[in-house]
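>>> Make a model of this:
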Amino acid sequence: MTTSAIAVTGLRKTYGDKTVLDGIDLDVPAGTVFSLLGPNGAGKTTTVNVLTTLTKADSGTVRVAGYDAATAAKSVRSAIGVTGQFAAVDELLTGRENLQLMVDLSRGAANGVVAELLERFELAEAADKPAATYSGGMRRKLDLAMTLVGNPQIIFLDEPTTGLDPRSRRTMWTIIRELLADGVTIFLTTQYLDEADELADRIAVLDKGRLVAQGTPDELKRQIPGTHVRFRFESVAELDTAARILPGSTRDDESLTLRVPSDGGTRSVRELLDRLDEHSLDAGEFSVHTPDLDDVFLALTGHDTTEVVAK
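The predicted model follows:
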């Protein structure tokens, strides 16, 4: 049975007369990547602040790594690592010195951890150069390496790839997958929908202080209408026949394609193919198209993706 790294029930938080979190329930299985999405003002930062013991909840229960965040905050802090949106490195220190500083501040750091992390994050060659000379991607890697000094069970990553070039972004994704393989739990907030789609085992969508959806990326996509099967034919005559026998379809004469509404499941796709076969039609190609997370986000929150961006 999978244990919960984070378990939240009925979480509420208000500031004055403004309700920021209105009864949040979350369950994050250990050893998974969980992504929290939401527009500006949805309550994501407040949620993370509560989970990391920076803010106290007004009501509800919050357990992180098995500890109650309200009564055992010190134990929670010893089990987690937090990497903020902006790299928290000392630019006057070298990469090695930044890591050594974290070792000196941490009671749980293992011997040789500095050299190990420099090698793991491909920072060994630049280890003795000031962090001020590092690129944005290198700083983000150093920041995450510093988070790992204490060997945390759970890592909170707040927009870890914001501002990175595509190559550095991919490198960070690889590092996150390696952490996952080591059994670390990742709580990810991101402004990139494709990042959540690529990395997250489960996603929760927060809007106006309430969770409006939770599930795997595929489960969330299936909630949104718009899935269809696309057929391409070799002639207008074949397209005419297919459009006639497949009601509700939308044709494109220029590309000789036909879009047919479908749930994308094996049975429904097979039925469409059988229908074509009954009329001796052979599509040159066909593919199943489903809504992406951008469609999901817009449908669930009713907002433009001003904060969460599809790339």
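>>> From here on, just use CA atoms for contacts and neighbour counts.
Will do.
>>> other SSEs contacting the host helix or strand of Asp240?
Assigned by DSSP states H and E, Asp240 belongs to helix 236-245. Identification of packing neighbours for helix 236-245 by 3 or more Cα pairs under 8 Å, 6 or more residues apart in numbering; DSSP states H and E yields strand 250-252, strand 257-261.
>>> Quick one: work out the angle between that helix and strand 257-261.
Per axes from the mean of the first three to the mean of the last three Cα atoms, to 10 degrees, the angle that helix 236-245 makes with strand 257-261 is 10 degrees.
>>> Please spell out which residues along helix 236-245 are buried.
238-239, 242-243 (16 or more other Cα atoms under 10 Å).
>>> Tell me the buried residues in whichever strand or helix holds Asp104?
Taking DSSP H and E as the criterion, Asp104 maps to helix 95-105. Buried residues in helix 95-105, counting neighbours by 16+ other Cα under 10 Å, are found at 95-103.
>>> to compare against the first, here's another:
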Amino acid sequence: MSTKTKVPKQPLSEQLSVGIPDAGMFEDIPKIRRVAGDSAGPRMKGKVVIVTGANSLQGIGRASAHQYAHNGAKAVFICDYSDNHLETHKRELNSLYPDVDIHPRQFDASNEAAVKAVCEEAIQKYGRLDVYFANAGIATGAVFTDIDSAEFMTMMRVNVLSVFLGAKYAAKAMLLTSPSKPHPSGSIIGTASVAGLRSNAGSTPYSASKAAVVSLMQTISYQLAGTGIRANAICPGVIETGMTSLMYEAARARGTEKKIGQLNPLKRGAVADEVARVALFLGSEESSYVNGQAWAVCGGLSAGHPFVPGRLS
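This is a model prediction of the structure:
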């Protein structure tokens, strides 16, 4: 049996430090108390964001960077190991959102020194870090008996270690306070998968790595208890991204594209922006009481035991 982990004393969140303010009265009834700001305005106003895995043309990282910028972020760091599209993404974002600082950064998200450096850069430039979206990842379709230990550990390094390091250094940055940010706060988001929630949605090493991301976010949320820093996982289902492009291209060539996603209740696959909307929610104060959760964005696939209608007789 493991001993209880001793958590070091950390600064408290605004809600624990000063409480949730009274909103006053309307006639003889109390007004609604709120933690988040106005939900009708830009949801990321003034926030500094780091997104890894942002190079892919069809990826969740790129789509999320657009959502953060569109919703008023002060700065967005778009990061990836591959950087052949990052400068183009920067030009596109600058053309659409000229008031948002866009910083392309090329590095391996599982390299500790590089992750530490980008978090420290955010603090040096802006005095704050509000969102770290650990989205870098790889996949394989190989059967586990055909995968050697080196390939397995590569999957763990890219998909799990990158999230751990991102959370580690993002949390340290988010704990810092300043005149513009008098209390610690922030949102750490890790890309997991429905394959991390249910079996038979991905290969063995991929599924194991994504289950680990879910566990990381759950345990980290408790390690950061009381700080106002939240940690959540996003669990996409079938999404058209660079990672699934071969499947989509093959289906289109066969004329069977409409069969993609047929096992989920929505009967379709998704585009990256549909996942990015959840990343936006989790990165904003709209999700101020959402913590330690695994958010399935899968069209309902993870809600049941999929079967093909008419095939059970």
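>>> tm score of chain vs chain?
Here the TM-score for the pair of chains, by TM-score structural alignment, normalised by the length of structure 1, is 0.30; 135 aligned residues with a Cα RMSD of 5.4 Å.
>>> Give me the next element, helix or strand, following the helix holding Asp104 of structure 1.
Following helix 95-105 of structure 1 in sequence order, the next helix or strand is helix 113-120 (DSSP H and E).
>>> I'd like to know how far Ala212 of structure 2 sits from Gly283 of structure 2.
21 Å (Cα to Cα, to the nearest Å).
>>> which of these two has more neighbours?
Applying other Cα atoms under 10 Å to Ala212 of structure 2 and Gly283 shows that Gly283 carries more neighbours, namely 27 against 20.
>>> any idea how far Tyr222 of structure 2 is from that one?
Distance from Gly283 of structure 2 to Tyr222 of structure 2, by Cα to Cα: 18 Å.
>>> same deal with Ala294 of structure 2?
Between Ala294 of structure 2 and Tyr222 of structure 2 the computed distance is 14 Å (Cα to Cα).
>>> For those two, work out which one has more neighbours and name it.
More crowded of Ala294 of structure 2 and Tyr222, by other Cα under 10 Å: Ala294, with 26 against 16.
>>> Give me the nearest residue to that one, chain neighbours excluded.
Counting by Cα to Cα, 6 or more residues apart in numbering, Ala233 is the residue found nearest to Ala294 of structure 2 once chain neighbours are left out, at 4.6 Å.
>>> Could you look up the SS state of Arg230 of structure 2?
What DSSP: H, G, I helix; E, B strand; the rest coil gives for Arg230 of structure 2 is strand.
>>> Make sure it is actually in contact with Ser187.
Yes: shown here, Arg230 of structure 2 and Ser187 form a contact pair, counting by Cα atoms under 8 Å, at 4.8 Å.
>>> Quick check: of the buried residues of helix 95-105 of structure 1, which lies closest to Arg259 of structure 1?
Gly95 (54.1 Å; Cα to Cα).
>>> pretty sure the closest one contacts Leu144?
No: counting by Cα under 8 Å, Gly95 of structure 1 does not reach Leu144; the two are 11.8 Å apart.
>>> which residues do the two both contact?
Contact criterion Cα atoms under 8 Å, 6 or more residues apart in numbering; no residue bridges Gly95 of structure 1 and Leu144 by contacting each.
>>> Deepest in the core, which of the helices and strands packed on helix 236-245 of structure 1 is it.
strand 257-261 (a mean of 22; mean count of other Cα atoms under 10 Å).
>>> residues of the helix or strand just after that one that come out buried?
Downstream of strand 257-261 of structure 1, the first helix or strand assigned by DSSP H and E is helix 266-278. Applying a neighbour-count criterion of 16+ other Cα under 10 Å, the buried positions in helix 266-278 of structure 1 are 269, 272-273, 276.
>>> Dump these into JSON lines; add distance to Tyr15 of structure 1 as well.
Below are the buried residues of helix 266-278 of structure 1 laid out as JSON lines (distance: Cα to Cα, whole Å):
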{"residue": "Val269", "distance to Tyr15 of structure 1": "51"}
{"residue": "Leu272", "distance to Tyr15 of structure 1": "54"}
{"residue": "Leu273", "distance to Tyr15 of structure 1": "57"}
{"residue": "Leu276", "distance to Tyr15 of structure 1": "60"}
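>>> can you tell me which of these lies nearest to Asp197 of structure 1?
Of those, the one sitting nearest to Asp197 of structure 1 (Cα to Cα) turns out to be Val269, at 24.1 Å.
>>> I figured the closest one was touching Val229, is that so?
Yes: with contact defined as Cα under 8 Å, Val269 of structure 1 counts as touching Val229 (7.5 Å).
>>> Asp158 of structure 1 against Asp143, yeah?
No: between Asp158 of structure 1 and Asp143 there is no contact under Cα under 8 Å: 11.8 Å.
>>> and Lys210 of structure 2, how many neighbours?
By other Cα under 10 Å, neighbour count at Lys210 of structure 2 equals 28.
>>> next one: Phe26 of structure 2
Counted with other Cα under 10 Å, Phe26 of structure 2 comes out at 9.
>>> follow-up on the earlier one: what do Asp158 and Asp143 of structure 1 both touch?
Joint contacts of Asp158 of structure 1 and Asp143 (Cα under 8 Å, 6+ apart) are Thr83.
>>> Give me the helices and strands touching the longest helix out of those in structure 2, please.
Across structure 2, the longest stretch assigned as helix under DSSP state H is helix 204-223. Packing partners of helix 204-223 of structure 2 (3+ Cα pairs under 8 Å, 6+ apart): helix 149-156, helix 162-175, strand 186-191, strand 229-236.
>>> The last one to helix 162-175, inter-axis angle?
Spelled out, that is strand 229-236 of structure 2. Going by the same axes, to 10 degrees, strand 229-236 of structure 2 is angled at 150 degrees with respect to helix 162-175.
>>> Tell me the helices and strands packed up against strand 229-236 of structure 2.
Against strand 229-236 of structure 2 (3+ Cα pairs under 8 Å, 6+ apart) you get helix 162-175, strand 186-191, helix 204-223, helix 272-283, strand 294-297.
>>> which of the residues in the shortest one are buried?
This points to strand 294-297 of structure 2. 294-297.
>>> helices or strands up against it?
strand 229-236.
>>> Which stretches in structure 1 count as strands?
4-15, 18-29, 33-37, 59-64, 67-68, 80-83, 154-158, 185-189, 202-207, 210-215, 228-232, 250-252, 257-261, 285-289 (DSSP state E).
>>> Please identify the buried residues of the fourth one?
Read it as strand 59-64 of structure 1. Per 16+ other Cα under 10 Å, strand 59-64 of structure 1 contains these buried residues: 61-64.
>>> now, the most widely separated pair of those residues?
Across the buried residues of strand 59-64 of structure 1 (Cα to Cα), the longest gap, 10.1 Å, separates Thr61 and Val64.
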